[in-house]
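Novice: quick one, what's the 3D model for this:
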Amino acid sequence: MVISWKQLTFVPTPEALEEFRSSWGWFVPDEMMAFMAATSGDLFFEAADGAVHWLDTGRGELSRVAASRDEFLAAMRADGGNEWLMTPVVEELLGAGAVVGDGQCFGYKVLPILGGDYTADNMVPMSAVAWYGSSGWYHQQLHDLPDGTHVRLSVGE
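Specialist: Presented below is the predicted three-dimensional model:
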């Protein structure tokens, strides 16, 4: 299956961006402006100095990946988005019949920071509002814990 850039990215709704800022504002500075959203659930930001940063929503890591947007786009074209857009995983999901509608992206069933894999089997389509909200909340809870800390999650009232 040949995948297009349009299938690898999406335009978040204003509600999704509002939820992102609400749920991730503790981690991503307000000065950073989102300019691209990946169908895999990650976001890309431009800092005041023009540098591009990648938010890996699975691990809760914000990394500087390029000195400028031009440098970023050249790197994306060079590897087809394999790393930052998770092209092979998205391609596998779409090839298997997964559908992401307007305002949706893929989210993890188990966050990679909690041991989940960066694989198609661990991803599911969901609204970007839900993904940004839940991933931000989990990462905020986990942020200050030392590596290797055992975490118990319970779902209930």
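
Novice: from here on, contacts and neighbour counts on C-alpha atoms
Specialist: Noted.

Novice: what segments of this protein are helices?
Specialist: Along the chain, counting by DSSP state H, helices occupy 5-8, 14-24, 69-79, 87-95, 128-142.

Novice: can I get these in TSV with distance to Gly107 and mean neighbour count?
Specialist: Converted to TSV, the helices of the chain look like this (distance: least, C-alpha to C-alpha, whole Å; neighbours: other C-alpha atoms under 10 Å):
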stretch	distance to Gly107	mean neighbour count
helix 5-8	14	15
helix 14-24	14	18
helix 69-79	21	14
helix 87-95	11	18
helix 128-142	6	19
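
Novice: out of these, which gets nearest to Ser63?
Specialist: Ser63 lies closest, by C-alpha to C-alpha, to one member of the helices of the chain: helix 69-79, at 12.5 Å.

Novice: list the helices and strands that closest one packs on?
Specialist: Packed against helix 69-79 by the contact rule (3 or more C-alpha pairs under 8 Å, 6 or more residues apart in numbering; DSSP states H and E) you find no helix or strand.

Novice: do that again at 10 Å, thanks
Specialist: Packing partners of helix 69-79 (3 or more C-alpha pairs under 10 Å, 6 or more residues apart in numbering; DSSP states H and E): strand 43-46, strand 52-56, strand 61-66.

Novice: got the angle between it and strand 61-66?
Specialist: 100 degrees (axes from the mean of the first three to the mean of the last three C-alpha atoms, to 10 degrees).

Novice: what's the closest of the helices and strands packed on helix 69-79 to Ala128?
Specialist: Closest among those, using C-alpha to C-alpha: strand 43-46, at 11.0 Å.

Novice: before we go on, could you also do this sequence so I can check it against the first one:
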Amino acid sequence: MKVKKTKSLEANIPTASMADIAFLLIVFFMISTVFQVDKTSVALPESHGKTRFEVVKESAFVIVTKEGTIKASDGLEDSRLVNVEDIGILAASWMQKRPSQPVVIKADADARYGLVDDVLKHLRDAGVVNLKFLTEQSKAD
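Specialist: Have a look, this model is predicted:
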């Protein structure tokens, strides 16, 4: 009687779906990533009011540091350094695209008030109607 010699099977891992899994992981991490428009660190002034408003997504930001530098962002792109005179031009272009877009002023507590006042004047002249100041909630409240 003849016995047939059987071939031994090699152990292997099926890799046909590895590309699909890698693609799904990339898509998952791209969707779940949170982008921050501005990472400028400032010491915010304290507010003593009881009312609290949340910052609306895609709000435009104007940042004034205590050194006197000004950064601006339309809410979709990273913030960039600007002159105080250019704030009005930028804000006017923001208001042309979205007239009711909120503009958040993130001013340092030690920033010169005159500079913040100039920024406010340029924003007002550009037609900004939805304006908010970013503050730190007081611990006593």
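
Novice: TM-score for these two?
Specialist: Here the TM-score for the pair of chains, by TM-score structural alignment, normalised by the length of the second structure, is 0.29; 61 aligned residues with a C-alpha RMSD of 4.5 Å.

Novice: quick revisit: using TSV, please lay out the helices and strands packed on helix 69-79 of the first structure together with distance to Gly136 of the first structure.
Specialist: What follows is those, written out as TSV (distance: least, C-alpha to C-alpha, whole Å):
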stretch	distance to Gly136 of the first structure
strand 43-46	12
strand 52-56	11
strand 61-66	11
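
Novice: mind giving me TSV with those strands and columns for mean neighbour count and distance to Phe106 of the first structure?
Specialist: Converted to TSV, those look like this (neighbours: other C-alpha atoms under 10 Å; distance: least, C-alpha to C-alpha, whole Å):
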stretch	mean neighbour count	distance to Phe106 of the first structure
strand 43-46	22	12
strand 52-56	22	13
strand 61-66	16	18
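
Novice: quick one: neighbours of the closest residue to Thr9 of the first structure other than its chain neighbours, just the number.
Specialist: Excluding its sequence neighbours, the residue lying closest to Thr9 of the first structure (C-alpha to C-alpha, 6 or more residues apart in numbering) is Ala38, at 4.3 Å. Using other C-alpha atoms under 10 Å, Ala38 of the first structure has 24 neighbouring residues.

Novice: and the longest helix along the second structure, what other elements does it pack with?
Specialist: Longest helix of the second structure, by residue count under DSSP H: helix 18-32. Helices and strands in packing contact with helix 18-32 of the second structure are not found; criterion 3+ C-alpha pairs under 10 Å, 6+ apart.

Novice: following that helix, which helix or strand comes up?
Specialist: Beyond helix 18-32 of the second structure in the direction of the C-terminus, DSSP states H and E gives the next helix or strand as strand 46-47.

Novice: which other helices and strands contact that next one?
Specialist: Applying 3+ C-alpha pairs under 10 Å, 6+ apart, one finds that strand 46-47 of the second structure contacts strand 136-137.

Novice: now do the strand it packs on: which elements does it pack against?
Specialist: Counting contacts by 3+ C-alpha pairs under 10 Å, 6+ apart, strand 136-137 of the second structure is packed against strand 46-47.

Novice: so after the strand it packs on, what's the next helix or strand?
Specialist: Once strand 46-47 of the second structure ends, the next helix or strand along the chain (criterion: DSSP H and E) is strand 60-64.

Novice: with distance to Cys105 of the first structure as added columns, please give the helices of the first structure in JSON lines.
Specialist: JSON lines is the format used below for the helices of the first structure (distance: least, C-alpha to C-alpha, whole Å):
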{"stretch": "helix 5-8", "distance to Cys105 of the first structure": "10"}
{"stretch": "helix 14-24", "distance to Cys105 of the first structure": "11"}
{"stretch": "helix 69-79", "distance to Cys105 of the first structure": "19"}
{"stretch": "helix 87-95", "distance to Cys105 of the first structure": "10"}
{"stretch": "helix 128-142", "distance to Cys105 of the first structure": "6"}
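
Novice: between the ones you listed, which gets nearest to Leu62 of the first structure?
Specialist: That would be, of those and by C-alpha to C-alpha, helix 14-24, which comes in at 11.1 Å.
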